[in-house]
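sequence? don't have it. structure:
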């Protein structure tokens, strides 16, 4: 058992994610950073130098002219991570892939390949695709509704996990003298016929040193939380306050326990955008300036994403928030329902609604290195998170966090000084999953890295 400490990953958003429409002009960045692999590698190496747990790539495929700059021109996650794996040696590699518009066999093969290429450092961030327009990219007239999206997601994951167990860990004796390349008794067929998928296996790839890629999941609806509680080992979320973080943390752990899982089998990792400056006042001024630089028309465009990129420019901004009916039900249903209800309850105009939901909210994680470390420790010890995913944009800001905040956390015993293992599971304190066929035969994990659980 090792001492419980923060788990920290770093996401990369190239030239800017939601609300960052002018970031691409910053001289620290290259305007085409989203398609330059050396920029991804640079970020991953900063993360690895800081001994962070993983490097994280978010993804979506549907775009409009209102999409954030990075979304408009970027590389595909699994391709990125395969390249990054050859330029790093310890950092975990987590990529987003939708269960709605991929087949389980292809998912299983791609992540198994990344896991083997990287020596057991792969993680899969499960999403079900928020953007309704994604349907047309894959030949569908309409996006899946919530019930089917999450039903497909659960079945998809279960089939992928079964495919990952196609071979037992000692299935390849490579016995030259005995002319035995494979032990056929340890290759297990997969024949899945479910509600949404029919898949024939087995998969033509053995398991990596960590057994299976780590399952991440992002989704805040009831269906999303249930999926995370059922299959996720780490949940990516957002928490605007300590109290909101504690509520989500308590809820997701309770849902996991209700499914027979231990609370330490699922990590809660909210996205955090720290601003570190010489004084708290300077950090707050930087934070305010970043927000005030966002043009309203761009904010209106991003606001529309929750409603399937509905065109809000057709409405009078100073008239009451429009009646939208079912618009948003097939995209970000939870978020769009909250917005509609709040606007109706408070009698807001469209402009007031947009400003409320995109308005300035001071971050708990803006200040000096000491105050940022204090707040991270408080959220950690008071049950709001198990760790964080850093959502920073400039290399200088990232290096300031790793160079100033992490040493304070290390001095307090809250973060590692060196890697203790070589796989993503070892970094996160997650056990290596047993191969289901070896368990059925009474066997055990062969050649496994020792499981490291949190205290």
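Thanks, I have it. Treat the numbers as computed from the prediction; the structure is a model and nothing was measured. Residues are numbered from 1 along each chain as shown.

For the rest of this, base every contact and every neighbour count on C-alpha atoms.
OK.

To which secondary structure element is residue 249 assigned?
For residue 249, the host element (DSSP states H and E) is helix 242-258.

make that residue 130, sorry
Remark: residue 130 resides in no helix or strand, with elements defined by DSSP H and E.

ditto for residue 217
Per DSSP H and E, the secondary structure element for residue 217 is strand 214-218.

Give the other helices and strands that that strand contacts.
Of the remaining helices and strands, those touching strand 214-218 by 3 or more Cα pairs under 8 Å, 6 or more residues apart in numbering; DSSP states H and E are strand 122-127, helix 222-231, strand 234-237.

Below is an additional structure, to be compared with the one above:
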């Protein structure tokens, strides 16, 4: 029986996902605002035949100076706007998917529909939108709000937001633009559809003033673990970017999410679950450990405590070598309790926990040889805990280079990852079926019924 191949993405925010990444001697500290720095990382991922590069995003500096003095020691402040960056990357890459976060709380559906449709056209069918609701008060303050919207309101708005965006993407059927110079007809009016949406949060007439896209519509990615977010993913998403730290939890999440899809008339294979994984890989285990130790030694204690603040609040009044307290009023409850449960299982102190947290993205952390890393990744695929992984490297470009040079060949040797791209579109490389415009599909169903 043919072994299931996995999907791979590279998350490229800032300088990597280790809190001390900017202090690594080989990392340019100003790289997060340097296009060439990101282009180099994207080309490494494309050389490795990754499915996509992925940019998380926040519309503001999502941190306070807690504990005092920590903010000035972090590199997570100034960065490039990701859609602008991805549009530039599109012209310098040829196959790799280009996925960015965009908030449903601090945007309007028409803007998002137009921007991602444009990126899909510019890139030849490689765009993806990561749907998030945002969570920080800092973002609210940048958009004329004193406080962030509550959970239920954010997700209610997000559901309608996605409905409007996908409706706008279907404004034009694929063959609407006939461009007939002889007759003077530019488009077929029967294949233009005005949305006329009126809902609780939005009133959007349409149509979208962007042409049909090479993928039919951009890929939809969802990264929230909350109940409402999982429903949005089950109904709409092509990819879920998950944060799971152990096999049992990942299997439960995977099974639960796929089971939700049936009520929306969707087959489980239409959704690819890709947990975050941070890898520290060497040709020997000792080499991998040395790489890890070098970064760990660069963690500033204030930055370590700051990394826990959004989940646990200010822990500077607790003994660093004491237990991790239960979250109180966490900004993102699902993430906070995933973190706390991990600390309980492993009996970690606050110091040990911020060291562990500082090492990656809060997801799976793997350290060792290529064989060690591939063993775990293969197990997660075989036991239906994942369809692939989103690599969140400790530091860029080195974490990506190590993975492409060492782990990718091992995955190929095992028949677990491609040697060449199967398609020029992100949808095709993910193994997803061609998207058919809803109006075209309706016309086809009517024609079949009348035969």
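Perfect, I can see it now. All figures in this text were calculated on a predicted structure; none of them were measured in a lab.

What TM-score do the two superposed chains give?
With the length set by TM-score structural alignment, normalised by the length of structure 2, the two chains reach a TM-score of 0.88; 430 aligned residues with a Cα RMSD of 2.8 Å.

sorry, back to before: which one, of the helices and strands packed on strand 214-218 of structure 1, ends up nearest to residue 269 of structure 1?
When these are compared for distance to residue 269 of structure 1 using Cα to Cα, the nearest one is strand 234-237, at 5.1 Å.

mean per-residue distance, the closest one to structure 2?
If you overlay the two and look at strand 234-237 of structure 1, the average distance to its match in structure 2 is 0.7 Å (mean Cα distance after the TM-score superposition for structure 1).

okay, that strand sits on what stretch of structure 2?
Matched against structure 2 by TM-score structural alignment, strand 234-237 of structure 1 falls on residues 239-242.

rewinding a little: can you list the residues that contact the helix holding residue 249 of structure 1?
Applying Cα atoms under 8 Å, 6 or more residues apart in numbering, the external contacts of helix 242-258 of structure 1 come out as 225-226, 228-230, 238-239, 262-263, 266, 268, 270, 379, 382-385.

hmm, which of the residues you listed are the buried ones?
Buried members of the contacts of helix 242-258 of structure 1, counted by 16 or more other Cα atoms under 10 Å: 225-226, 228-230, 238-239, 263, 266, 268, 270, 379, 383-385.

quick revisit: relative to residue 430 of structure 1, which of the helices and strands packed on strand 214-218 of structure 1 is closest?
When these are compared by Cα to Cα, strand 234-237 sits nearest residue 430 of structure 1, at 9.8 Å.

Find out how far the closest one is from the centre of the chain, if you would.
Average the C-alpha atoms of strand 234-237 of structure 1, do the same for its chain, and the two points are 6 Å apart (Cα atoms, centre = their mean, to the nearest Å).

now do stretch 444-451 of structure 2
Between the centre of stretch 444-451 of structure 2 and the centre of its host chain there is 39 Å, according to Cα atoms, centre = their mean.

how about the helices in the stretch 51-200 of structure 1?
Using DSSP state H, counting those that start in this stretch, the helices assigned to the stretch 51-200 of structure 1 run over residues 69-72, 77-85, 104-117, 134-137, 146-164.

what's the matching range in structure 2 for the third one?
Helix 104-117 of structure 1 corresponds to residues 109-122 in structure 2, going by TM-score structural alignment.

and that stretch, which residues are buried?
For stretch 109-122 of structure 2, burial by neighbour count (16+ other Cα under 10 Å) applies to 109-110, 112-122.

Just give me the closest of those to residue 307 of structure 2.
residue 112 (30.1 Å).

Touching, the closest one and residue 166? I think so.
No. Under the contact definition of Cα atoms under 8 Å, residue 112 of structure 2 does not touch residue 166, with a separation of 10.2 Å.

For residue 169 of structure 1, find the nearest of the helices and strands packed on strand 214-218 of structure 1.
Comparison of those against residue 169 of structure 1 by Cα to Cα identifies strand 122-127 as nearest, at 17.5 Å.

and residue 130 of structure 2, what does it touch?
Shown in contact with residue 130 of structure 2 (Cα under 8 Å, 6+ apart): 56, 99-102, 220-223.

mind redoing it with 10 Å?
Under the criterion of Cα atoms under 10 Å, 6 or more residues apart in numbering, the contact partners of residue 130 of structure 2 comprise 54-57, 99-104, 219-224, 237, 239-241.

mean deviation (superposed) between the match of helix 104-117 of structure 1 and structure 1, please.
When structure 1 is overlaid, stretch 109-122 of structure 2 sits 0.4 Å from its aligned residues on average, using mean Cα distance after the TM-score superposition for structure 1.

Identify the residue of structure 2 aligned to residue 78 of structure 1.
Looking across to structure 2 (by TM-score structural alignment), residue 78 of structure 1 lines up with residue 83.

Over to residue 193 of structure 1?
Residue 193 of structure 1 maps onto residue 198 of structure 2 when the alignment is built from TM-score structural alignment.

And that match, how far from residue 442 of structure 2?
22 Å (Cα to Cα, to the nearest Å).

and what of residue 239 of structure 2?
When residue 239 of structure 2 is compared with residue 442 of structure 2 (using Cα to Cα), they lie 25 Å apart.

ok, residue 215 of structure 1 to residue 231 of structure 1 distance?
Taking Cα to Cα as the criterion, residue 215 of structure 1 is separated from residue 231 of structure 1 by 7 Å.

Mutual contacts of the two, please.
Any residue near both residue 215 of structure 1 and residue 231 by Cα under 10 Å, 6+ apart counts here, and that gives 126, 157, 266.

And the second one? What does it align with in structure 2?
Alignment note: residue 157 of structure 1 maps to residue 162 in structure 2; criterion TM-score structural alignment.

Quick check: closest non-adjacent residue to that match.
residue 109 (7.6 Å; Cα to Cα, 6 or more residues apart in numbering).
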